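Asker: model this:
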Amino acid sequence: MERESLEENRSNATGKRKTAIARVRVQAGSGQIRINDRALEEYFPRTIWSNQVKAPLEITNMLSRIDVFARVTGGGLTGQAEAIRHGISRALLEINPELRESLKKEGFLTRDPRIKERKKYGQKGARKRFQFSKR
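Answerer: Just a heads-up that it's a prediction; the model follows:
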């Protein structure tokens, strides 16, 4: 992909995971990643979370050519990191549809549907029952 075509492109996308929702803006730049107006390493202190966020950019070789700005709400840090990853992948796809195959192969375009199951009344939790006594 040429630099000129990247500069005129700017893309917005939404990513979701569990209860976390990330609104992501991707544009041409120097590789800066900001989350809720904070640096990536400041927002995600563990490297596993920051690696999750960087993964789509590393696979598409755009880590040093694209700036990412994300607003994320809800959930915990793992869910937020994966929601941002989902949003970045969708935004990159808007800029360059040829990236679909590599992103799809890694599973970054698939919305993970697993969410917490609700607690049921008459039970201790979602599946666990209260102790049962025959006598």
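
Asker: only C-alpha atoms for contact and neighbour calcs from this point on.
Answerer: OK.

Asker: List the buried residues for stretch 9-24?
Answerer: 10-18, 20-24 (16 or more other CA atoms under 10 Å).

Asker: that's a strand at residue 113, yeah?
Answerer: No - Residue 113 is assigned coil when assessed by DSSP: H, G, I helix; E, B strand; the rest coil, not a strand.

Asker: And it, how far from residue 13?
Answerer: For residue 113, the distance to residue 13 equals 18 Å [CA to CA, to the nearest Å].

Asker: Which positions within stretch 105-120 qualify as buried?
Answerer: In stretch 105-120, counting by 16+ other CA under 10 Å, buried: 108, 109.

Asker: Give me the distance between the two termini of that stretch.
Answerer: The straight-line separation of the ends of stretch 105-120 (CA to CA) is 37 Å.

Asker: How about stretch 110-124?
Answerer: End-to-end span of stretch 110-124 (CA to CA): 33 Å.

Asker: Not counting that stretch itself, show me its contacts.
Answerer: 15, 16, 17, 18, 19, 86, 104, 125, 126, 127, 129, 130 (CA atoms under 8 Å, 6 or more residues apart in numbering).

Asker: quick check, nearest of those residues to residue 41?
Answerer: residue 86 (18.6 Å; CA to CA).

Asker: Now that closest one. Nearest residue, chain neighbours left out?
Answerer: residue 15 (4.7 Å; CA to CA, 6 or more residues apart in numbering).

Asker: now the contacts of stretch 110-124 as CSV including distance to residue 43 and secondary structure?
Answerer: Formatted as CSV, the contacts of stretch 110-124 follow (distance: CA to CA, whole Å; DSSP: H, G, I helix; E, B strand; the rest coil):
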residue, distance to residue 43, secondary structure
15, 17, strand
16, 18, strand
17, 17, strand
18, 19, coil
19, 18, coil
86, 17, helix
104, 27, helix
125, 32, coil
126, 32, coil
127, 34, coil
129, 39, coil
130, 40, coil
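
Asker: Alongside the first, I'd like the structure of this one:
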Amino acid sequence: MAEEQVATSLEDLKSVMDGTAVAPTADDAPLPEPKIDDHGRSYATGKRKNSIARVWIKPGSGKITINGRDQEVYFARPVLRLIIAQAFQVADRVDSYDVTATVKGGGLSGQAGAVRHGITKALTYYEPALRRPLKAAGFITRDSRVVERKKYGKAKARKSFQFSKR
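Answerer: A predicted model of the protein is given here:
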């Protein structure tokens, strides 16, 4: 139900009639409560392509463990480690949280994206005030692009076999 505005002067009435009156914004809404378990961790699931990452974060020194291995061992390519660190850089929380993640499915690129998505969601659960900068960076939205399935009568998903006139 919409709130009614009370005009106390002619200027207020004019602004209401013109549609230029200032309405209450979403900035005034209270932040949700942090979702932290008994061990002081926050949990989230991240997805990208066919990869699914279960991510737990807790305050610490910035150690990132993926499937029981250090991130330098699991993601040997520096680009993949940069993808994971992006959420912390945008939120200005570099080296302030320990991350434990388990990842299944897909390749390394999809797994890195899934871990970043999980870290982003877990950060917003631990500190709800971080949602705005992470949303502006585009990390909260799940990238839903997946490989299209192969259809019968086709060489690949959409490619046809070579046409022969004779």
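
Asker: can you name the residues of structure 1 that stretch 140-153 of structure 2 overlays?
Answerer: Per TM-score structural alignment, the counterpart of stretch 140-153 of structure 2 in structure 1 is residues 109-122.

Asker: Then stretch 72-89 of structure 2?
Answerer: With TM-score structural alignment applied, stretch 72-89 of structure 2 matches the range 41-58 in structure 1.

Asker: same check, this time on stretch 105-119 of structure 2
Answerer: Counting by TM-score structural alignment, stretch 105-119 of structure 2 falls onto residues 74-88 of structure 1.

Asker: Which positions within the matching stretch qualify as buried?
Answerer: Going by 16+ other CA under 10 Å, stretch 74-88 of structure 1 has these buried residues: 77, 78, 79, 80, 81, 82, 83, 84, 85, 86, 87, 88.

Asker: How about stretch 60-69 of structure 2?
Answerer: Buried-residue list, stretch 60-69 of structure 2, by 16+ other CA under 10 Å: 62, 64, 65, 66.

Asker: From residue 133 of structure 1, how far off is residue 47 of structure 1?
Answerer: In terms of CA to CA, residue 47 of structure 1 sits 48 Å off from residue 133 of structure 1.

Asker: more crowded one of those two?
Answerer: residue 47 (11 against 5; other CA atoms under 10 Å).

Asker: for structure 2, what spans make up the helices?
Answerer: 10-18, 71-74, 78-91, 108-126, 131-136 (DSSP state H).

Asker: now the ones you listed as JSON lines including distance to residue 151 of structure 2?
Answerer: As requested, those are arranged in JSON lines below (distance: least, CA to CA, whole Å):
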{"stretch": "helix 10-18", "distance to residue 151 of structure 2": "56"}
{"stretch": "helix 71-74", "distance to residue 151 of structure 2": "34"}
{"stretch": "helix 78-91", "distance to residue 151 of structure 2": "32"}
{"stretch": "helix 108-126", "distance to residue 151 of structure 2": "24"}
{"stretch": "helix 131-136", "distance to residue 151 of structure 2": "36"}
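
Asker: for those, which one ends up most surrounded?
Answerer: helix 108-126 (a mean of 26; mean count of other CA atoms under 10 Å).

Asker: Residue 61 of structure 2 maps to what in structure 1?
Answerer: Counting by TM-score structural alignment, residue 61 of structure 2 corresponds to residue 30 in structure 1.

Asker: Can you tell me the centre-most residue of structure 2?
Answerer: residue 140 (2.4 Å; CA atoms, centre = their mean).

Asker: For that residue, list the residues it contacts.
Answerer: Counted by CA under 8 Å, 6+ apart, residue 140 of structure 2 has contacts 117, 120, 121, 134.

Asker: One more: residue 116 of structure 2?
Answerer: 46, 83, 84, 85, 86, 87, 139 are the contacts of residue 116 of structure 2 under CA under 8 Å, 6+ apart.

Asker: All set, thanks.
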